[in-house]
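S.K.: next come a sequence and a model predicted from it.
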Amino acid sequence: MMSEAPFKAIYKVVDGLEIDTDVYLPSGSGGSTGVPVVINIHGGVFMLGSSSMVNNDQINDCLSRGWIVVVPNHRLCPQVNLLEGPMQDSRDLLAWIYDGGLQRVIGEQSKPHQVDLDHVFAFGTSSGGHLALSLGFDVPRPVAAIYDMYGCCNFASPFWSSKIPAVLAKLPPNLSQDFINQVYTESPIPTHDGVSLEGQAPGPPDFSRFRPAFVFTQIGNGTVMDAIFPSKDWDKVDPIRNISPEFPPTFIVHGMSDTMVPIGLSRDFLAELRKHGVLCGMREIPGEEHTFAARMKVGSQTWEMQKEGFDFLQKVLEDK
């Protein structure tokens, strides 16, 4: 059940900036029950990437299940902070869906799909995993369930202020602070950047550009959170501090060899979910580093194991 090419829709305008999302429709119309929706949020340390840099095989998996897939862009830090930028944009996208915005733009495409607002799911990789989790708290109506793929959480952990020598070793030695700080001058605030931590084209980061140079400097020096949320008011942005028995059912997939977001952070998050009685699960993927989603081969062991996240969402749907 494949899709036609996605169409773009504007879900938000802020300070004159239009923020868009790609919408993929399955071939079926969903019948009388309506069509579930998966919000698929790209990774990139909240500062890189775009909607074009998600895994197409995962999109096709969702489409084959008869789901609509919504792949949004969001404003990129650091000109706007984590809470007021990526998190607010993701939450406004969810509100747009619940308020009928998605149904309206589907109608403008003359498609018959009726959106099932009782089954809006969130999925994301890396920083996108965090943004998916942010749709489970401090929103008027949370998503129905969440699939978090090696998402960022537990920001009080010492890891977030620790250097990563392997990343520092990739940086050229002559980067000046004045050069990388040009990132703060970009206007309007960008909603996409052609670099992804997931490994997609156009290839390795170009450190002659100030945004990749800035971002990888922060990652290597352990200063990402200083850059994107300097207030450090973790209660407002950290999913692990916002779990209650009402938190949506959540499934986590994480590589056991991850050095950029260590698997222990997700294990801590899972333990907190269980402590509050939230329906949850986790699949640890042997041998996989961060960003493995981009390199998965359909039918491989890693592919089959990560599919358990979408199977979890399917089970939530079937148990309605």
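M.R.: Happy to help now that I have it. Nothing here was measured: the structure is a model prediction, and the numbers come from that model.
S.K.: C-alpha only now, for contacts and for neighbours.
M.R.: Noted.
S.K.: can you map out the strands along the stretch 201-320 of the chain?
M.R.: Ranges of strands within the stretch 201-320 of the chain are 250-255, 280-285, based on DSSP state E, counting those that start in this stretch.
S.K.: again with the stretch 1-150 of the chain
M.R.: Under DSSP E, counting those that start in this stretch, the stretch 1-150 of the chain gives strands at 7-14, 17-24, 35-41, 68-72, 115-125, 145-149.
S.K.: which one of those lies closest to E304?
M.R.: Of all these, strand 145-149 sits nearest to E304, with 14.0 Å by CA to CA.
S.K.: how about residues contacting that closest one?
M.R.: Around strand 145-149, the neighbours that count as contacts under CA atoms under 8 Å, 6 or more residues apart in numbering are 119-126, 129-130, 132-133, 136, 248-254, 309-310, 313, 316.
S.K.: tell me where the stretch 51-200 of the chain has helices.
M.R.: For the stretch 51-200 of the chain, helices defined by DSSP state H, counting those that start in this stretch occupy the ranges 56-64, 88-98, 101-108, 127-133, 165-168, 177-180.
S.K.: and what of the stretch 201-320 of the chain?
M.R.: According to DSSP H, counting those that start in this stretch, the stretch 201-320 of the chain carries its helices in the segments 210-221, 224-228, 234-237, 263-275, 301-318.
S.K.: this is the other structure I want to compare:
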Amino acid sequence: MSSTAQSTPDSAPPQPQVQPLKHVFKEVDGLQIAFDVYLAPSATKERPSPVLIWWHGGGLLQGSRSSLPPHLLAAPTRHGLTVISADYRLAPQTRLPEIVADCRDALACVLSPSFDSLVTGRVDTSKVFLSGSSAGGWLSLLVSSSLAFEKMGIPLVPGAKEKVRGTIPIYPISDITQPFWRTRQRPVSYLGGRVIDGPRELGEFLDPHAPQVANSAPDSKRSSFYHYMIQEALLEELLLTGTGLKGEDVAIAQGLNEGSITSMPPTLIFHGTADDKVPFSQAQSVADALRARDFHVEFVVEEGKDHLYDQDPKEEMKEMYEFVKRLAG
């Protein structure tokens, strides 16, 4: 079904934020990849909480698990939901198959006995939700659908299809073959006429042979990488060079339309109509394709809102938590 969000009322009273528990779920060539667990204070062994895994945006080129929006930071206290914010390695030093493998491994860790021990049995890992913003929303769709996992050499997570109750992509990238990603924009529309000098401003971050990293700070020079990528139409090159994959192989709507995606958990998509960093059509095409396959999809159209609108402390994302509550039972 489809809905249009209404204007947001005054936000609820601020909620105490839970201090996260850092957990290294993977190590590659000495590089530790971690997620932060924000455990719901109300969770007990007798009444364990559902859990949501969230991946940050940044075009898979920049960003960090520490960039959780306010509504997710409040969710453990306000909604009794355990939130996990997971890092993954960044491109181009790591290509898309390995990035998706990091996300797959974060999910596998959450479904493992070791995670149950970490949270002392207070999380119900039969009630898992996958989410992410922008490129992180794309990752949530890729992991939920297992699209191109076989081509990427990524094993499925045993039991995941039964335990992932829903997917919540927020203004997601979903198809890097669309003209927006393949057409140079000099200058990018939202940078006030500034043209980024990539080699000078980004330096070694452009070098695929530079050391791999699993996050970047907001004040890092890497923080202009996304804008440079749009300016030069580089996303396919940065993510897929040398992998044997084409952009079409990891396009969500195409995978649905062609039958490459054979199952999907219930999906709730958010996107703002004024988004000039990820086109609204990226979400619309996925919603249309899910609907055409008779998969459960709900689409919240945020009229007049831009990218990162959910970073506003007044944004409560009520539809998101109603969706989780309904499907968690």
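M.R.: Received it, and whenever you're ready, just let me know what you need. Worth saying up front: this structure is predicted, and the values here are computed from it rather than measured.
S.K.: I'd say I240 of the first structure and F269 touch.
M.R.: Yes: between I240 of the first structure and F269 a contact is recorded at 5.7 Å, counting by CA atoms under 8 Å.
S.K.: now do the shared contacts for these two.
M.R.: Listed as contacting both I240 of the first structure and F269 by CA under 8 Å, 6+ apart are 153-154.
S.K.: please tabulate the strands of the stretch 201-320 of the first structure in CSV and include distance to G44 of the first structure as additional columns.
M.R.: What follows is these, written out as CSV (distance: least, CA to CA, whole Å):
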stretch, distance to G44 of the first structure
strand 250-255, 16
strand 280-285, 20
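S.K.: can you put these in JSON lines and add mean neighbour count?
M.R.: Output for these, formatted as JSON lines (neighbours: other CA atoms under 10 Å):
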{"stretch": "strand 250-255", "mean neighbour count": "25"}
{"stretch": "strand 280-285", "mean neighbour count": "18"}
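S.K.: in stretch 26-41 of the first structure, what counts as buried?
M.R.: 26-30, 34-41 (16 or more other CA atoms under 10 Å).
S.K.: also stretch 218-237 of the first structure?
M.R.: 218-225, 227-229, 234, 237.
S.K.: repeat for stretch 167-179 of the second structure
M.R.: Per 16+ other CA under 10 Å, stretch 167-179 of the second structure contains these buried residues: 167-177.
S.K.: tell me the residues of the first structure aligned with it.
M.R.: Alignment of stretch 167-179 of the second structure against the first structure: residues 146-158, by TM-score structural alignment.
S.K.: please apply the same query to stretch 24-38 of the second structure.
M.R.: Taking TM-score structural alignment, stretch 24-38 of the second structure hits residues 10-24 over in the first structure.
S.K.: got the buried residues for that stretch?
M.R.: 10-12, 19-24.
S.K.: check those residues and tell me the two furthest apart.
M.R.: Taking CA to CA, no two of these sit farther apart than K12 and Y24, at 18.3 Å.
S.K.: can you lay out the helices of the stretch 201-320 of the first structure as CSV showing distance to K163 of the first structure?
M.R.: Output for those, formatted as CSV (distance: least, CA to CA, whole Å):
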stretch, distance to K163 of the first structure
helix 210-221, 5
helix 224-228, 10
helix 234-237, 20
helix 263-275, 17
helix 301-318, 28
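S.K.: G66 of the first structure: which of those helices is closest?
M.R.: Judging the helices of the stretch 201-320 of the first structure by CA to CA, what sits closest to G66 of the first structure is helix 301-318, at 10.5 Å.
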